[in-house]
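S.K.: give the three-dimensional model of this entry:
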Amino acid sequence: MNIVETPLPGVLLFEPSVFGDSRGFFVESFRASWLAQAGIDATFVQDNQSRSRRGVLRGLHYQRVNPQGKLVRAARGEVYDVAVDIRRDSPYFGQWFGTRLDDVSHRLLWIPPGFAHGFCVLSDEADFAYKCTQYYDAASDAGVRWDDPALGIDWPALEVAPQLSDKDLQHPCLAERTPQSLPSYRLAR
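M.R.: Here you go, the predicted structure:
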């Protein structure tokens, strides 16, 4: 297993060993010691999984209270995954990192608490699985517009227009969010 630092401090890629032969493959998709080795002190309380078809874009999501740290992966198919630092007072505020996750490399992305998160599906279908450090709280659910021009996220060119939920279409740009509606840099590290 290899740990790769990204341009956003705290956002890490985990590259597990994949053992394959004519029968298929075997991969460890999670090991607590990986996080410990990377200096991450996280306890996961909830696992989630979604299935989406090509062109579906989910995000950019976060929780105003009790921000979630997420360990994400594409269990099947391929996605482009994005983390955006939205922690008020962070020196990296408004910066983002994106990467492809797929069921061939089995890479995982650690997204610390205080980051907005989203992904778009590049394969015909994708199963997206992730572990969370906090329970989902509908009252705290919030988001940032996926195509916020100030963020300038370089989403991959899709063969079809991105398909978003009605909720995701309504998210404001980051500059329209009040500081009180964003996670704190000091509390979410």
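S.K.: contacts and neighbour counts: CA atoms only from here.
M.R.: Fine.
S.K.: what is the lengthiest helix in the chain packed up against?
M.R.: As assigned by DSSP state H, the longest helix anywhere in the chain is helix 32-37. Using 3 or more C-alpha pairs under 8 Å, 6 or more residues apart in numbering; DSSP states H and E, no helix or strand is in contact with helix 32-37.
S.K.: so which bits of it are buried?
M.R.: residue 35 (16 or more other C-alpha atoms under 10 Å).
S.K.: just checking, next helix/strand downstream of that helix?
M.R.: Next in sequence after helix 32-37, counting helices and strands by DSSP states H and E, comes strand 46-53.
S.K.: now for that following strand, which elements pack on it?
M.R.: strand 125-132.
S.K.: what angle do strand 46-53 and the strand it packs on make with each other?
M.R.: Comparing the axes of strand 125-132 and strand 46-53 via axes from the mean of the first three to the mean of the last three C-alpha atoms, to 10 degrees yields an angle of 160 degrees.
S.K.: this one next, for a side-by-side:
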Amino acid sequence: MSTSEKIAHAYGALVAKGEKITVRAVQKQAGVRIGDVAAWMREHAAATPGDVPEAPDLSEAMTAMVSSVWVAAWRKAAEQADEASAVALEAARTGEAEALTRAEQAIADRDNAISSRDEALKDAEQLRQELHQLRDQLAAARQEAQAARAQADDADRSRVRAEATADTLREVLNASRNAQASGSEVTQARK
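M.R.: Predicted coordinates:
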């Protein structure tokens, strides 16, 4: 604030309070040098407060001015509200579009998951059937193995009996040969 403005402000404050206007009072109120106040008062305050005419009635002019300012302010506020609403609406539309995109992706993901689940269920059912077949084949193989073991045991017993029979026949045959050979020696010795 310039020195002149400070002095003018101090002068107006003293007039408004109804105090006596002196160079010293204005200087004290403004907080500037006394010479500056004296020069300003010579220039601007030559008339005494009593010489100041009465303020004009500006109520109609002020009413018209306030009305036009009010209309302009209201329009500006409405424009700002419209702009804010437009921004909020655009943000809502963008959010809605993004939400719809995410929902569509979620539906596609769900459909893929259902398809994968169905495929897994088919695979599991096929594996169950194969497992059932393998169990049947294993049971049949076990029965065949058991029958083969039984046949092998029978064959082994038959082999053991055949070997025992063969051993017995060999011994009988050897004994018979030995007896014949002894009988020939005795016959030859007698001769």
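S.K.: can you pull the TM-score for these?
M.R.: After superposition, the two chains reach a TM-score of 0.18 (TM-score structural alignment, normalised by the length of structure 1), with 54 aligned residues with a C-alpha RMSD of 4.7 Å.
S.K.: distance between the ends of stretch 21-34 of structure 1?
M.R.: 25 Å (C-alpha to C-alpha, to the nearest Å).
S.K.: again with stretch 81-96 of structure 1
M.R.: Stretch 81-96 of structure 1: ends 10 Å apart by C-alpha to C-alpha.
S.K.: ok now the host helix or strand of residue 81 of structure 2, how far from the chain's centre?
M.R.: Using DSSP H and E, the element containing residue 81 of structure 2 is helix 59-190. Taking the mean C-alpha point of helix 59-190 of structure 2 and that of its whole chain, the gap between them comes to 30 Å (C-alpha atoms, centre = their mean, to the nearest Å).
S.K.: elements contacting that helix?
M.R.: Secondary elements touching helix 59-190 of structure 2 (3+ C-alpha pairs under 8 Å, 6+ apart): none.
S.K.: the inter-axis angle of the helix or strand hosting residue 97 of structure 1 versus strand 125-132?
M.R.: For residue 97 of structure 1, the host element (DSSP H and E) is strand 96-102. Angle of strand 96-102 of structure 1 versus strand 125-132, following the same axes, to 10 degrees, is 120 degrees.
S.K.: what packs against strand 96-102 of structure 1?
M.R.: So strand 96-102 of structure 1, by 3+ C-alpha pairs under 8 Å, 6+ apart, packs with strand 70-76, strand 78-85.
S.K.: buried ones in the shortest one, by neighbour count?
M.R.: In terms of neighbour count (16+ other C-alpha under 10 Å), strand 70-76 of structure 1 has its buried residues at 70, 71, 72, 73, 74, 75, 76.
S.K.: okay if I get those as CSV plus distance to residue 34 of structure 1?
M.R.: Shown next, in CSV, are those (distance: C-alpha to C-alpha, whole Å):
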residue, distance to residue 34 of structure 1
70, 14
71, 11
72, 14
73, 15
74, 18
75, 18
76, 22
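S.K.: which one of the residues you listed is nearest residue 37 of structure 1?
M.R.: Using C-alpha to C-alpha, residue 71 comes nearest to residue 37 of structure 1 of these, at 14.8 Å.
S.K.: I'd assumed residue 109 was in contact with the closest one.
M.R.: Yes: using C-alpha atoms under 8 Å, residue 71 of structure 1 is in contact with residue 109, at 5.7 Å.
S.K.: who touches both of those two?
M.R.: With C-alpha atoms under 8 Å, 6 or more residues apart in numbering applied, the contact sets of residue 71 of structure 1 and residue 109 do not overlap.
S.K.: for residue 2 of structure 1, which of the helices and strands packed on strand 96-102 of structure 1 is the nearest?
M.R.: strand 70-76 (15.1 Å).
S.K.: what is that closest one packed up against?
M.R.: Counting by 3+ C-alpha pairs under 8 Å, 6+ apart, strand 70-76 of structure 1 packs on strand 96-102, strand 108-111, strand 125-132.
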